[in-house]
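Colleague: Dropping the sequence and predicted coords here.
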Amino acid sequence: MGTLGFWRLAQADPDWIAAVDPDGTEHRAGDLLARSNRLVHGLRALGLRPGDGFCALVPNGADGLVLYLAALQAGWYYTPINWHLTGPEIAYIVADSEAKALFVDARYAEEGTRGAEAIAAGLRFAVPDLPGFRPVADLLDGQPGTAPEHRTAGAAMHYTSGTTGRPKGVRRPLSGLDPDDAAEFTTFLLGLFGVTPGSGNAHLVTSPSYHTAVAQFGGTALHMGHRLVYMDRWDAEEALRLCERHRVTNSHLVPTHFKRLLSLPEETRRKYDLSSLRWMIHAAAPCPVPVKRQMLEWWGDVVYEYYAATEGGGTIATPQEWKAHPGTVGRAWPISELLIVDDAGEPVPAGTPGTIYMKMAGVAFEYKGDPDKTAAGRLKDHFTVGDIGYLDEDGFLFLCDRKADLIISGGANIYPAEIENELMIHPKVADVAVFGVPDEEWGEQIKAVVEPAPGCPPGPELAAEILASLEGRLARMKWPRSIDFIAEMPREPNGKLLKRKLRAPYWEGRGRAI
């Protein structure tokens, strides 16, 4: 140990440009190091101790990176919050995570202020300034930029949802390691893809950093000495421009990005020099075989795929392996095991679909505050997120279906139960079901089927009224794109909704398991 990890690298080469904001502002490693050190000193003065945590509602860029780096060297849990959420949704995460501080960027002032009601006024900090918040300068002023004493590794605690719809923090025990050693250990992740360390590399951050994989791959790249180049929002041509400008070697993408890139005019696609690309990694949603083939033809053998979850992983498919097994999401990582079982929990033969369980060496987790959910997803020392798939004779994993009800739109997980609960509040809704339907661009879009209350005529006016009722209560990314009406919802005598009967007609001929 001893050559990798941001803190070591920043001390050895403080002038290394470690991060580039979406507006082009470059940040020296030495400056980021000093800022994260000052933040540790400031939060310790506030009373934070190892094992505590804080939340942040901040956009992609160096400000969020500094928060992340501070937590990871002081033994704290760092929880980045989805900036599409509404005030009550933000407040739930702040309270549930037992945050000892909250950081809100001025861009998200309205919902961030509503969410901040879950934490004491003296623990709210604004970037740069907001009414009712303390400026971050209050924490940093007078604090030294030198390394804090008694450093110990912290961790990110991302929130994920189950089919019950309430987000749960995926909390791993703190390792007690020296932060530098812990950082070096994390580099095994990119090492699985053959990624090499060194400042000649650049990692393009294409998606919001509150996503587990985006933060993990970006953080790992930084610890390997790569420059992080942040995008504020996805734009296909801008991504190509940044790849050329910064000689990007690696990134983390989702299939929706591929679809947007392939939809660019041929002259635009050919305009940019992409010869630096080496490890363009994707996951988060099934990638259609024709889309993947086109990307490999365009970019060459640099498109890698993997399957994992916030809880752990996973599999990896190199370009060569994918071409030999089209449609696979890969074979198990060297530190992971895959187990495919039937409904009785018994292993199934190769080629037979079943529930996918995974085991990752040395990595345990719990859903914070929900031991029942933690236990429900376990089979001995394996865990599942409820996906269905099969292994071929060579051990390559193929996905048949996502979770029974999970909607994956543009790589984002959307959970119908949460949406159904909000829609059911409407007085003109007697019953409701929410599920994903095919969408050429996003993979899936959100569909709601509503049984109107007696005396309420179905139609566009009622649909518009129901959608409008979600304003301020549910993030717009979770709003149904369309509402259909039904005279009576199909339910079993015990009340169980037969959602597959509703979903099947929309997927007819699309090959989706239901």
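Modeller: The structure has been received and is ready for your questions.

Colleague: hey, let's count contacts and neighbours off CA atoms from now on
Modeller: Fine.

Colleague: The residue nearest to A317 when sequence neighbours are not counted - how many residues pack around it?
Modeller: Leaving aside its sequence neighbours, A317 sits nearest to G330 (Cα to Cα, 6 or more residues apart in numbering; 3.9 Å). Other residues lying near G330 total 25 when counted by other Cα atoms under 10 Å.

Colleague: Presented hereafter is structure B, for comparison with structure A:
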Amino acid sequence: MTEPVSHARRIRERAAAHPGQPVYRHIAADGAEPVFDWRWLDRRSDQVAGALAERGLGHGDRLGLALRNSPQFVLSVFAAWKLGAVPVPMRWDLPDWELDRVREVVRPAVHLDRGELPWLDGTAGREPVALPDIVSPHTHGICSSGATGTPKVIMGTSPSVCGPHYNRPLADVWQRVPPIPSPQTILVLAPMYHINAFSTLNNLLGGDRLVVLERFDAARVVDVIERYRVSTFTATPIMLQRIADVPGIERRDLSSIEWIMQGAAPMPASLTRRWCELVGPEKIIMAYGSSEGVGITAIRGDEWLTHPGSVGRGIWGTEVRVLDDAGASVPDGQLGEIFLRMPGSDRARYLGATPQLTPTPDGFRSIGDLGHLDADGFLYLADRRADLIVSGGANIFPAEVETALIDHPKVADVVVIGLRDEQWGRRVHALIQPADAADPPGLAEIRAFAKSRLAAYKVPKSIEIVETIPRSEATKVNRGRLLAARGG
């Protein structure tokens, strides 16, 4: 694949060249695992496209998709591309009032949610319509709550055109020897409203195969890896922790894995070393980027062992700077705001009233994360500026405290927030999901454990035992919502 072609044309080419090739397997919550080939994906997406056109979806329009990972989701995305429309996946796990706020920003010409599943399935009886070769002005939109909880909708950086990069895995930036086999079998763990999961559809167009979980379940992930010889997946730290905690994981067959990628949050060192033991450090990639696509850094596990805690150096032309509040570069090792610049990364735009990212005079942009560089140019994350806790005049990063506490044997999951406090301004407060509900940790033992790993001023002053940490289906947590529920 050398010449760029539209997504619509690529779907048709795949169906013509490999009509019966199984390329998409759905791992349903009810235990079913149906598989679909290119002929089915092409024909059914034509049928859905014709039905959507009758509902008014056309070139440049937005298609709202509040659907779980499912064949219907994939067909709807393909149908949008075939009409030159822009698919915008949305968090279906939001409460109705919050989803309505997102819809007001997206303003979709057509919106599909779980109530539309019978309608989507009903399109199977239609005669497929002839559709022109057409390009959407944006490949997709991505919705994010942002640090403040206000709707943030990011329009993709490029039109719906396939190029050679669609079958170049991120792992190839290290020019591995031997090269990664193609096609890859990619396991999709996260909901496809998340950019890392949604982007696997590009891999599908590029010739790879997808195995898509409707809902994350760690034990089932391991079964699926063994059964379908999965070669790669992308996961958050909490996903990797839950997979590593599957009983007997050391005896399971993970030999098919060529590489895995971790992103979304700093990775605890103990968990990184555990995965180095499970699959080998050379197969682990830790990356840092954003849905805005301002740039990307990455580090392989064997590099990480000599630069523990780093998220790597810039790849694909990404340059990294760490600046102070006046816009000046800070010395190596000193904390500042992370700015990235990558060729062709300046086209993403927010919809609605969200302020656009303001670039520096020479084109570097930031999404508000803080960190530092070392003398070798490796980047280290601290946390989001918006999540910073100022307690007694000292700056404390929740992610650092969470990383320290997660290794406590009685802690299954943890999130740290800064509650209002008359004495400290904000006090470090840890919400803890115990490993054993009948034997939760107490404040004294949590504080003693934390003191062995953190400076005294970073140690939680209060804890709260909860049945479960309220994470989204993508395993992300909204600290702002947790703060609001506890008085801000």
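Modeller: Cool, the structure landed. Please read these numbers as outputs of a predicted model, since none were measured by experiment.

Colleague: thinking again about what came up before, now check the second structure for the residue matching the residue nearest to A317 of the first structure.
Modeller: Mapped onto the second structure by TM-score structural alignment, G330 of the first structure lines up with G312.

Colleague: try A236 of the first structure
Modeller: So, by TM-score structural alignment, A236 of the first structure is matched to A218.

Colleague: how close does that match get to I225 of the second structure?
Modeller: 11 Å (Cα to Cα, to the nearest Å).

Colleague: What about the closest residue to the match of A236 of the first structure other than its chain neighbours, how many residues nearby?
Modeller: Once flanking residues are discounted, A218 of the second structure sits nearest to I243: 4.8 Å by Cα to Cα, 6+ apart. Using other Cα under 10 Å, I243 of the second structure has 18 neighbouring residues.

Colleague: could you list every residue that touches I243 of the second structure?
Modeller: In this structure, I243 of the second structure makes contact with A218, A219, V221, V222, I249, judged by Cα atoms under 8 Å, 6 or more residues apart in numbering.

Colleague: Counterpart of it over in the first structure?
Modeller: In the first structure, I243 of the second structure lands on L261 (TM-score structural alignment).

Colleague: repeat for A348 of the second structure
Modeller: Per TM-score structural alignment, A348 of the second structure is aligned with F365.

Colleague: Now its match: closest residue in space, sequence neighbours ignored.
Modeller: That would be R172: by Cα to Cα, 6+ apart, it lies 4.4 Å from F365 of the first structure.

Colleague: same question, P255 of the first structure
Modeller: C287 (5.4 Å).

Colleague: Also C143 of the second structure?
Modeller: Per Cα to Cα, 6+ apart, closest to C143 of the second structure is V153, 4.4 Å.

Colleague: neighbours of the one you found, just the number please.
Modeller: 26.

Colleague: pretty sure it contacts G141?
Modeller: Yes - contact criterion Cα atoms under 8 Å: V153 of the second structure and G141 qualify, at 6.6 Å.

Colleague: Touching stretch 330-340 of the first structure from outside, list them.
Modeller: 192, 305-307, 313-318, 321-322, 347-348, 353-361, 382, 389-391, 395-398.

Colleague: one step back: is it true that the residue nearest to C143 of the second structure lies in a helix?
Modeller: No - according to DSSP: H, G, I helix; E, B strand; the rest coil, V153 of the second structure belongs to no helix; its state is strand.

Colleague: Next one: it from H138 of the second structure, what distance?
Modeller: From V153 of the second structure to H138 of the second structure the distance is 13 Å (Cα to Cα).
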